[in-house]
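# structure here, sequence nowhere to be found:
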């Protein structure tokens, strides 16, 4: 079975790459060990963050660092046993998070983020999936004036620099939008340019069905069998192509290292749980409780509670202590019903120390391409990444300058 390209990884990034290549006349085999959207793309808060121009930085203040060092925070926890291995990555992450360096990164990052919503909407339209997108933004709530004022200063800066739109809500405005939230909140920000998704896995699978309708093929296969130039084993037999794209999220370094690319990729682990909701109550927006470190999102399955960051090794056992810590707080914020999942879901966000994804060709290996490292914004940036990489692979004019996302920025 011969194709023009093999895409390894059927999450939102891999599916989007496959779609855009197929639309440009390439024959594409999409290969994954599971069905599309079954791994990291399954478990997230469902946000398409047009406002997310500043990627999530490492805390720099001494107060924050001391707080997190105690390892009791709701938003960030760590595995002490993993710290020796993660320390080099975290030091580089901390370095890139310095204020001016972070601002420089944001100017590059914004060239992708600005197309996030429009590229999703365009793809959802042709895939018949617009019903999965909500166009009413998302909300960050405030319990204290200090947090409110700090976040207002930040969003005003983002508005000046990047044109990010927002709505500042007082308590009355917040409860007009979300009347079933707990009393006592003093206000909120609504990020008006963002979209949200009622079922991220269903969205990825809708994009995958559209890919198949264009003539693309989806295979269950083993990426570890990849060999130049290029072939990989699947249940239906070996698949061959002139080019291969590694879009395997947190597992991408396993393949890149085989071919000599020792990239600084680490993971931020996260958890979610679904809850039934009272038919007499309604949640209309994703709601972030920034001071308590969790988000609740209305999903097709129920209300999804997602946690903050857990720093640990990708394949170590689940430790959902953050979920246990924030669930009582979430129940006070919104009337959650019983748990609907047998156990908490856990996923891993693939992260680079400079907070930028890796998108582009691999030097020294003809036909090898990378598309991974999107951290918290994999769902947000999937379609624009797919378009950018497909344009690069087919020699078209690109939607933005791909140079800052090249793998060459790391010492190889």
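Sure, I can see it. Everything quoted here is computed from the prediction, not taken from an experiment. Numbering: from 1, shown residues only.
# from now on I want contacts and neighbour counts done on CA atoms only, so please keep to that.
Noted.
# strands of the stretch 101-250 of the chain, start to end?
Assigned by DSSP state E, counting those that start in this stretch, the stretch 101-250 of the chain shows strands spanning 133-134, 138-142, 167-170, 187-191, 195-197, 217-227, 231-234, 237-246.
# can you redo those as CSV with distance to residue 41 and mean neighbour count?
Listed next are the strands of the stretch 101-250 of the chain as CSV, based on distance: least, C-alpha to C-alpha, whole Å; neighbours: other C-alpha atoms under 10 Å:
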stretch, distance to residue 41, mean neighbour count
strand 133-134, 15, 19
strand 138-142, 19, 24
strand 167-170, 29, 16
strand 187-191, 22, 23
strand 195-197, 12, 25
strand 217-227, 17, 18
strand 231-234, 22, 20
strand 237-246, 16, 20
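# and for residue 120, nearest residue in space, chain neighbours not counted?
For residue 120, ignoring the flanking residues on the chain, the nearest one in space by C-alpha to C-alpha, 6 or more residues apart in numbering is residue 383 at 5.9 Å.
# run through who's touching the helix or strand where the one you found lies.
Element membership of residue 383 [criterion: DSSP states H and E] is helix 378-394. Identification of contacts with helix 378-394 by C-alpha atoms under 8 Å, 6 or more residues apart in numbering yields 12-21, 24, 41, 46-50, 112-113, 115-117, 119-120, 123, 359-360, 371, 374, 397-400, 402.
# list only those of those residues flagged as buried.
Neighbour-count burial (16 or more other C-alpha atoms under 10 Å) applied to these gives 12-21, 41, 46-50, 112-113, 115-117, 119-120, 123, 359-360, 371, 374, 399, 402.
# in helices only, show me those residues.
With helices taken from DSSP state H, the overlap with the buried ones among the contacts of helix 378-394 comprises 12-21, 112-113, 116-117, 119-120, 123.
# the nearest residue to residue 135 once chain neighbours are set aside and residue 380: what is the separation?
Closest residue to residue 135 apart from its sequence neighbours, by C-alpha to C-alpha, 6+ apart: residue 195 at 4.8 Å. Using C-alpha to C-alpha, to the nearest Å, we find residue 195 at a distance of 9 Å from residue 380.
# now swap in residue 230 and tell me
Residue 230 sits at a distance of 30 Å from residue 380 (criterion: C-alpha to C-alpha).
# those two: who's more crowded?
residue 380 (28 against 19; other C-alpha atoms under 10 Å).
# which residues does the residue lying closest to that one once chain neighbours are set aside contact?
Nearest non-adjacent residue to residue 380, counting by C-alpha to C-alpha, 6+ apart: residue 48, 4.3 Å away. Contact analysis of residue 48 by C-alpha under 8 Å, 6+ apart lists 116, 117, 194, 195, 196, 197, 377, 379, 380, 381.
# now these in JSON lines, with distance to residue 90?
Formatted as JSON lines, these follow (distance: C-alpha to C-alpha, whole Å):
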{"residue": "116", "distance to residue 90": "27"}
{"residue": "117", "distance to residue 90": "30"}
{"residue": "194", "distance to residue 90": "29"}
{"residue": "195", "distance to residue 90": "31"}
{"residue": "196", "distance to residue 90": "30"}
{"residue": "197", "distance to residue 90": "31"}
{"residue": "377", "distance to residue 90": "19"}
{"residue": "379", "distance to residue 90": "24"}
{"residue": "380", "distance to residue 90": "24"}
{"residue": "381", "distance to residue 90": "23"}
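# one more structure, for comparison:
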């Protein structure tokens, strides 16, 4: 048994703490905020087993031009954002080449295919069945050509990875989803995905389960993490906590934490927004409005609209234009109702250019491990990569562990690195 610090209390961090605890380790979970209050709070609440392949960057010239001209709402950008992430975006574009993306998909599908199975025991043990629905996820189309194209892609997912789906005409789908006001052109229903009516509450429930089983949750900032002669130390409101092993599960902030130890990781940071609406009708399941690049989900707090990705500088002020455009675009399809005051939120999705999460030990840093870089799927994959991390700690090896290992993906810092002082240290 080892003493372990897990730093970051989102879905990935809480799941990691539970997986380590299940193997008999003494675990302390640390975050500057309460569990489930960052990116795990603000997603669409879908456990996406249908997402067998990660989202590639568009490579066709016409698609790139449409994004560049702002003709789509699923991805927006700013010049400072592109400039700040240019090397990572270049790597992402190269990794999106068909042959490489197919190899990545074969690995990624091994993660998503087990996501609901890995969540299930935690949902049951944490008493969260009231939050979970097993009605799938829908993609709704108004463009016949796009519907036909995506039906072909769904058939590819089914034949390649066993993803189950059904394609519906618009009239059929409106009978299946009576909250809709008009018949769309068609819909694709991925039947095996689950949804959660309060993602932050589910993460908090997992954290409460961790505490019930004897774990400790403390308030501490990752910026105070230091290496000691025998392990790692973090300082919080209740003093110092020391452990043999530290695991960074900080999502988009993991790169900053690693920089303090002389390691560089390039990331594509995709900002996302959500807001809630006082809609009269509840949805049977979440759906993606493919024309407007937003996901609609019925939540405990109202009907949630979640935006696509905004490539902006990390310190850019919030500009929720994707939500405004989404509101205008979906109005004929569903009655949103008024936006609920104070429900606006934004956060950042931690995407690695190679599109796979990084799970394993940090080279050259004894006792330091990471579990991050899940892109759009941290809520989906938290329990799965947590189990893989613990198995790797126990000596498991194989193609999956190798593909996710940090050893070949972290770069030493360029020469000229100056350690940050107390005055210029960033908040993580």
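Looks like it came in fine. Keep in mind the model is a prediction, meaning the values are calculated, not measured.
# ok, whichever residue in structure 2 pairs up with the residue nearest to residue 135 of structure 1 - contacts?
Aligned by TM-score structural alignment, residue 195 of structure 1 pairs with residue 194 of structure 2. Taking C-alpha under 8 Å, 6+ apart as the contact definition, residue 194 of structure 2 lies against 46, 47, 48, 116, 132, 133, 134, 135, 136, 137.
# redo that, cut-off 7 Å
For residue 194 of structure 2, the contact set (C-alpha atoms under 7 Å, 6 or more residues apart in numbering) comprises 46, 47, 48, 132, 133, 134, 135, 136.
# now find how far off-centre the helix holding residue 383 of structure 1 is within its chain.
14 Å (C-alpha atoms, centre = their mean, to the nearest Å).
# residue 58 of structure 1: what secondary structure?
Here residue 58 of structure 1 is coil, with the state taken from DSSP: H, G, I helix; E, B strand; the rest coil.
# and it, how far is that from residue 353 of structure 1?
Using C-alpha to C-alpha, one gets 9 Å for the distance from residue 58 of structure 1 to residue 353 of structure 1.
# what touches both of these two?
With C-alpha under 7 Å, 6+ apart as the test, residue 58 of structure 1 and residue 353 both reach residue 93.
# one step back: which one of the contacts of residue 194 of structure 2 sits closest to residue 321 of structure 2?
residue 46 (23.0 Å; C-alpha to C-alpha).
# how far off centre is stretch 116-125 of structure 1?
When C-alpha coordinates are averaged (C-alpha atoms, centre = their mean), stretch 116-125 of structure 1 and its chain have centres 16 Å apart.
# what's the average distance of that stretch to structure 2?
Following the fit onto structure 2, the mean deviation recorded for stretch 116-125 of structure 1 is 0.9 Å by mean C-alpha distance after the TM-score superposition for structure 1.
# what does that stretch rub up against?
Contact with stretch 116-125 of structure 1 is made by 48, 50, 130, 194, 195, 380, 381, 383, 384, as judged by C-alpha under 7 Å, 6+ apart.
# the third one: neighbouring residues, count only.
It stands for residue 130 of structure 1. By the criterion of other C-alpha under 10 Å, residue 130 of structure 1 has 18 neighbours.
# determine the longest strand present in structure 2.
Counting residues, the longest strand found in structure 2 (DSSP state E) is strand 268-277.
# matching residues in structure 1 for that strand?
Mapped onto structure 1 using TM-score structural alignment, strand 268-277 of structure 2 spans residues 266-275.
# what's the average distance of that stretch to structure 2?
Per aligned residue, stretch 266-275 of structure 1 averages 0.6 Å (mean C-alpha distance after the TM-score superposition for structure 1).
# can you give me the buried ones in that stretch?
By neighbour count on 16+ other C-alpha under 10 Å, the buried set for stretch 266-275 of structure 1 is 266, 267, 268, 269, 270, 271, 272, 273, 274, 275.
# what does stretch 51-60 of structure 1 contact?
Residues outside stretch 51-60 of structure 1 that contact it (C-alpha under 7 Å, 6+ apart) are 65, 93-94, 97, 106, 109-110, 113, 164, 191, 193-194, 355.
# I'd like to know which of these are buried.
If we count by 16+ other C-alpha under 10 Å, the contacts of stretch 51-60 of structure 1 have these buried: 93, 94, 97, 106, 109, 110, 113, 164, 191, 193, 194, 355.
# now these as a markdown table including distance to residue 328 of structure 1?
What follows is these, written out as a markdown table (distance: C-alpha to C-alpha, whole Å):
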| residue | distance to residue 328 of structure 1 |
| --- | --- |
| 93 | 32 |
| 94 | 32 |
| 97 | 32 |
| 106 | 35 |
| 109 | 36 |
| 110 | 36 |
| 113 | 34 |
| 164 | 33 |
| 191 | 26 |
| 193 | 31 |
| 194 | 28 |
| 355 | 32 |
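# now for the residues you listed: which two are most distant?
Across these, the longest distance by C-alpha to C-alpha is 29.3 Å; it joins 94 and 193.
# return the distance of the longest helix belonging to structure 2 from the chain's centre.
Assignment by DSSP H gives helix 144-161 as the longest helix of structure 2. Chain-centre distance of helix 144-161 of structure 2: 23 Å, with C-alpha atoms, centre = their mean.
# what angle separates that helix from strand 165-169?
On the basis of axes from the mean of the first three to the mean of the last three C-alpha atoms, to 10 degrees, helix 144-161 of structure 2 is oriented at 160 degrees to strand 165-169.
# my guess is residue 309 of structure 2 meets residue 268, correct?
No: using C-alpha atoms under 7 Å, residue 309 of structure 2 is not in contact with residue 268; the gap is 10.5 Å.
# now do the helices in the stretch 251-400 of structure 1.
For the stretch 251-400 of structure 1, the helices defined by DSSP state H, counting those that start in this stretch occupy 252-258, 321-333, 378-394.
# if we can go back for a sec, what's the spacing between the residue nearest to residue 380 of structure 1 and residue 197 of structure 1?
8 Å.
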